[in-house]
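J.: Have a look at this prediction, sequence included:
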Amino acid sequence: MDYPINNIFSKKRSKYSGSFFLIGFSTHDQTFQIGIIKERKIVRIGSFKKGLKQNEKEILTKTVVDNQNGKENEIIMVDPSICVEIAFQSVENEQLINPIFKSFLLQQDWEQCTWDRLILNNVPIDNEIKITHPEKIIWNDPSVNKENFLAYLAQISPFILPFLEKRLLTTIRYPKGITGESFFQKNCPDYAPKFIKTVENDGIKYIICNDLSTLIWLGNQLAIEFHIPFQTVDSNYPIEIVFDLDPPCKEAFPLAIKAAKEMRKIFDSFNLISYPKLSGSKGLQIHIPIKRNTLTYNETRLFTSFIADYLVEKFPDDFTIERLKKNRGGRLYLDYVQHGEGKTIICPYSTRGKELPTVATPLYWDEITDQLKFENYIIPMVLNRLSSGNCPMNDYFEQENPSLYDIINALKENKNKF
C-alpha cells in the first residue's frame, strides 16, 4: 500500500493535461511561468515554451510585458488572469515534467485552476461519472468543498481500497454538507451506473467498493463515512478483530490513550501485532489482523471479552463494558460487542461527518502519547502525512498473528473447566 500521494502523476506518460494560469515570463530562457492554486495559495508549478506558435509566443510575451506588476530576478511577473491548457509527462517535486502548450482557455476563470481539479481531471475513472457541484461546501471550518473531498478520495485510494475490497459497504451520506441532514445507505440506488458492483445479503443490495471509480462515484453522492464489516463477502469468518475505545466525551480522550497503552502491553506480551487508529470522532480503535477462514466470531468473542474484562477489573474507575450510557459514570466504554457478525466499523482513512473534516487515521504505536489530539487529524494534515507514501498499516494484510490461536484455545479450555 506504499504510494506517494503527493505525486499522483508519478507514472510517466504523455496524456496528462490540465489548466494553469500565467504568472510571469523569464527573459533568461524565454519561458512562460505558470501557477496553480493549492491549499488556497498560488504556487508556481513549472514553465513552458514548447508547443507555442511564433505568433502566439509574441502575443503572449507582449501581454505579459504590458501588464506586468513587478519583476523577480529575471522573471517579469503578472497577475493571474490568462489560463492555458498544458500537457505534461509527470509531476516531480511539485514541478511539471516536459510541459507542452496545448491551447488558451479564454473562457476559464483562473481561480478554477486548482490542484484538486488537476487530480480529478487526470485520475482513471469511468466515463459514466459526472462530477456535480464541485463548489458545494461540505465542511465550513476549515472550508472543504466537494472538489477538495473528491481529490482527497482519489489521493488516498491506494490506502483505503484494500480495506473496502470485497466488503459489504454501509455509507453515511450528507447531501447538503455536514450541517445538513444525513442518512445511512446500504442499498445501492437504482440510478447507480452500470460499473457499480453489488452483492445481495439479507435482501439488501450492498455496494462493493473495489475500485477508484466506485469510490469517486460514492464521494460525488456525498457519502462521507465508509463503514465496513469484519469479513469479506466470500466468507462468514472475520479477517480482523477490532476494539473500539469509546470515551464519554471528547474531553475524556486521555482515557482512550490510557486504554490503548494498556492494550498494547497485553498484545505485546502475547506476541500479537496490532494497529491503532483514530476513530475520527472522539476515540481510538485497535485492529488485530487474523488469518482468513480460521476463527469464528464466537471464538474471537472469547478473546475480546477476556481483554475487556481484564482491563475493567484492573481499572474499574476508568473503563467499563456497560452498554447503557447512563450507567457508565464518565468511564470509557470498551466496546468488544461491536466486533460481531453483521456489525461494522469505520474504515481506515474514511472521513467523518463531524464539525471538523476529521479522518479515521491509522497511527504508529509510538504516536499514542498524552500529546495526541484527534482534532489535528483532518483532511489536509492526513494528505501531508501520507506524502512520503508511508502508512502505519502498510503491512496489515500480511499479518496472521498465529499466537492468537493458542490464546483462544487456552481460553476455551479454561471455559470448559467451569
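T.: Alright, I've got the coordinates.
J.: Going by C-alpha atoms from here, please, whenever you check contacts or count neighbours.
T.: Noted.
J.: how about the helices in the chain?
T.: With DSSP state H as the definition, the chain shows helices at residue ranges 54-66, 115-120, 146-164, 212-220, 253-269, 297-314, 379-385, 403-416.
J.: Name the residues of the fifth one that come out as buried.
T.: Using 16 or more other C-alpha atoms under 10 Å as the test for burial, helix 253-269 gives 253-261, 263-264, 267.
J.: one more structure, for comparison:
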Amino acid sequence: MPQYLEGQRSSAWLKYKLRNSQQAVICGFTEAQGQQSGFGALVLGAYVQGKLIYIGNCGSGFKERERKEILEILAPHRRKTKPFDHAVKVAKESQVSWVEPELVCEVYFAEWTGDKHLRHPVFKGLRADKAAEDASMEIVAVNEMEQSRVVQLGRKKVTLTNQDKIYWPHEGLRKGDMLAYYEQMGNYLLPYLKDKPIAMNRFPDGIKGKSFFQKDVEPKQLPSWMKTVPMETASNKETIDYLICNDLASLLYIANLGSIEINSWLSTFKKPQMPKFGVLDLDPNGMDFQELKAVAKTCKKLLDKAEIPGFIKTSGSSGFHIYLHVNEQYDYSLVRNFIQFLAQMVHDQHPETTSLERAVKQRQGLIYLDFLQNRQGQTIAAPYSVRPKPGASVSTPIFWEELNEDIQITNFTIDSLVERLRTKADPWEAIFKTRVDIKRAITKF
C-alpha cells in the first residue's frame, strides 16, 4: 500500500479499478429523471447461446448531447413488448420504453454480479459496425468483497466492517465501494477538513434505510487517536464534542460509521468565528439546468470584475457551490454580508429565475442564492465528499470552463472521480495559494 503523506497529494493513491468492456444490445430506455435530457438509462442485453439475456441498465457516461442523439436514433425502433422472457425482471421496468434489439453499444464495467448483471456500467459509445447477434456475454470472474478488513496507517489501525452491505441498491454499490473511494481520495479531501468540526450524516443501512445526523460524540467510545474538540453551539450555547478529521485513519473511521457524506464547518476549531472560506450556494429548486449554469457564469463574471479568485464545485445533489478562500481574515458576519452583496448583484441580472428569499414558499421554482451558509456551526458537504444520492454522486470541484460543456452533476460519481483525477488536473489545486481581499474587491464595483 502506498504511504499516506499528510497534506500532500500523490498519484500513487489513485488506485483506480481495472475496467472491463462489454458489447451490449440496446433493448430499451428509461424515462429521463430530474435535470436529465433524452432518457435516464439504456436497458441492455447480450446473447448467450442464441438467446437474448438481460444484463442491466446503464445510466452514466453520457454527455447531454449524446442522450438527445441516441434518443433520436432509438425512436423509430420502438416496440410494445420487452424482447426478454416475460418472467425476466428489469430495473425500473414501469418506466421503460422498449425498442427492437438491433442497435449495439459498448460499455465499461467493474465486474459481473452474481446474477450476471453488469456492475457500474459506463457508456463508451455506439457500435454501428457490430450486429446485435455478435454482442455475446464475456463473463469474467466476480470479485467478491471481504466482509471486513483492517487498514494500518502508521500506528493507527482502522477496522472496516460490513463492506459487503449494499448501500446503493439500484447501482449495486456496497459500503466497501464507498470506503475504497475515501481511501483513494483522502489526499484530495483532507485539506478541506483540517481542524474543522465534523457533522456526520449516517446511513448505517444505505441510502434507502433510516439515517440521522450526528454532531455530538462520546470521546470515551472512540479510539484513543481520534481527535475531538468541545465546541459551544451558537443556537443554545450548549457544549458538544465534535470530531476532527485531519488524517486518513480518521476519515475512514468516520466513513465506516456509515457517514456517507462528510460535512464540515467553514471555520476551524482554533478560530471558530473566522471562516476559511466564504460560500455561495446555488440551489436550483427544480429550475432548468442551463439557467443554473448561466447564473453560475454570471457569478464568475462578477468575481472576475472584482479580481476575486473564485472556485466552483457541484453540490453532488443538484446545484453548485462557489468558494472564496478568505483564509480567516474576516469574521462570519463580514463574509456573509459580502456573499449577500454578490448574490444580490447576481439576482439583479437574473430577476425572473433567482431569489434571495429564505422562506421556501416565496422562492418555489427559483434558484436560491443561499448566502446563509456563512454562519458559525453551519456545515456543508466537503469538496470530494460522497452524497447519499442515486448513483453515488460526489460533490466535485470543476473548472469554470466546464460550464460550457455538456456536463451533468450526475456524471461525477465514486466510479468516475478517480479516473477523472488521473486524466485531469485538480481544478482546485491552487485554492490555498489564493486569498480574497474583500475590502479591495468592493472598490471594483
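T.: Yep, that arrived. Not measured: the values here are computed from a predicted model.
J.: What does the TM-score come to for these two?
T.: Aligned and superposed, the two chains score 0.69 in TM-score terms (TM-score structural alignment, normalised by the length of the first structure); 313 aligned residues with a C-alpha RMSD of 2.7 Å.
J.: returning to that earlier point: return the member of the buried residues of helix 253-269 of the first structure nearest to residue 110 of the first structure.
T.: For residue 110 of the first structure, the nearest member of the buried residues of helix 253-269 of the first structure is residue 253. The distance, counting by C-alpha to C-alpha, is 43.3 Å.
J.: residues touching the closest one, list them.
T.: Contacts for residue 253 of the first structure were tallied using C-alpha atoms under 8 Å, 6 or more residues apart in numbering; they are 247, 282-283.
J.: what residue of the second structure takes the place of it?
T.: Residue pairing (TM-score structural alignment): residue 253 of the first structure is matched to residue 289 of the second structure.
J.: now that match: how far from residue 177 of the second structure?
T.: Residue 289 of the second structure sits 29 Å away from residue 177 of the second structure when distances are taken as C-alpha to C-alpha, to the nearest Å.
J.: likewise residue 218 of the second structure?
T.: Distance of residue 218 of the second structure to residue 177 of the second structure, given as C-alpha to C-alpha: 28 Å.
J.: of the two, who's got more company?
T.: Applying other C-alpha atoms under 10 Å to residue 218 of the second structure and residue 177 shows that residue 177 carries more neighbours, namely 21 against 11.
J.: Give the equivalent position in the first structure for that one.
T.: Aligned against the first structure - with TM-score structural alignment as the criterion - residue 177 of the second structure pairs with residue 148.
J.: Okay, helices next: where are they in the stretch 1-150 of the second structure?
T.: Defined through DSSP state H, counting those that start in this stretch, the helices belonging to the stretch 1-150 of the second structure, from first to last, are 64-74.
J.: so where do the strands sit in it?
T.: Remark: strands of the stretch 1-150 of the second structure, listed N- to C-terminal, are 20-30, 42-48, 51-58, 78-79, 96-99, 104-109, 111-112, 118-119, 122-126, 149-153; assignment by DSSP state E, counting those that start in this stretch.
J.: same question, the stretch 301-418 of the first structure
T.: Ranges of strands within the stretch 301-418 of the first structure are 319-320, 332-335, 345-346, based on DSSP E, counting those that start in this stretch.
J.: Nearest to residue 80 of the first structure, out of these?
T.: Nearest to residue 80 of the first structure among the strands of the stretch 301-418 of the first structure is strand 345-346 (41.9 Å), distances taken as C-alpha to C-alpha.
J.: distance from that closest one to the second structure after superposition?
T.: With both structures laid over each other, strand 345-346 of the first structure and its partner residues in the second structure are 1.2 Å apart on average (mean C-alpha distance after the TM-score superposition for the first structure).
J.: and the buried residues of helix 253-269 of the first structure as a markdown table, adding distance to residue 61 of the first structure?
T.: Rendered in a markdown table, the data for those read as follows (distance: C-alpha to C-alpha, whole Å):
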| residue | distance to residue 61 of the first structure |
| --- | --- |
| 253 | 58 |
| 254 | 60 |
| 255 | 63 |
| 256 | 60 |
| 257 | 59 |
| 258 | 63 |
| 259 | 64 |
| 260 | 61 |
| 261 | 62 |
| 263 | 65 |
| 264 | 63 |
| 267 | 66 |
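J.: If we only consider these, which is nearest to residue 373 of the first structure?
T.: Using C-alpha to C-alpha, the buried residues of helix 253-269 of the first structure come closest to residue 373 of the first structure at residue 253, 8.2 Å.
J.: State the distance from the closest one to residue 297 of the first structure.
T.: To residue 297 of the first structure, residue 253 of the first structure is 29 Å away according to C-alpha to C-alpha.
J.: now residue 270 of the first structure
T.: Using C-alpha to C-alpha, residue 270 of the first structure is found at 20 Å from residue 297 of the first structure.
J.: How about residue 325 of the first structure?
T.: Look at residue 325 of the first structure and residue 297 of the first structure: by C-alpha to C-alpha, they are 25 Å apart.
J.: of the two, who's got more company?
T.: Shown here are residue 325 of the first structure and residue 297; by other C-alpha under 10 Å, residue 297 has more neighbours (16 against 12).
J.: Map the more buried one onto the second structure.
T.: For residue 297 of the first structure, the equivalent position in the second structure is taken to be residue 332, counting by TM-score structural alignment.
J.: which residues does that match contact?
T.: So, once contact is read as C-alpha under 8 Å, 6+ apart, residue 332 of the second structure ends up touching 273-275, 374-376.
J.: Just give me the match in the second structure for residue 375 of the first structure.
T.: The equivalent of residue 375 of the first structure in the second structure is residue 410 (alignment by TM-score structural alignment).
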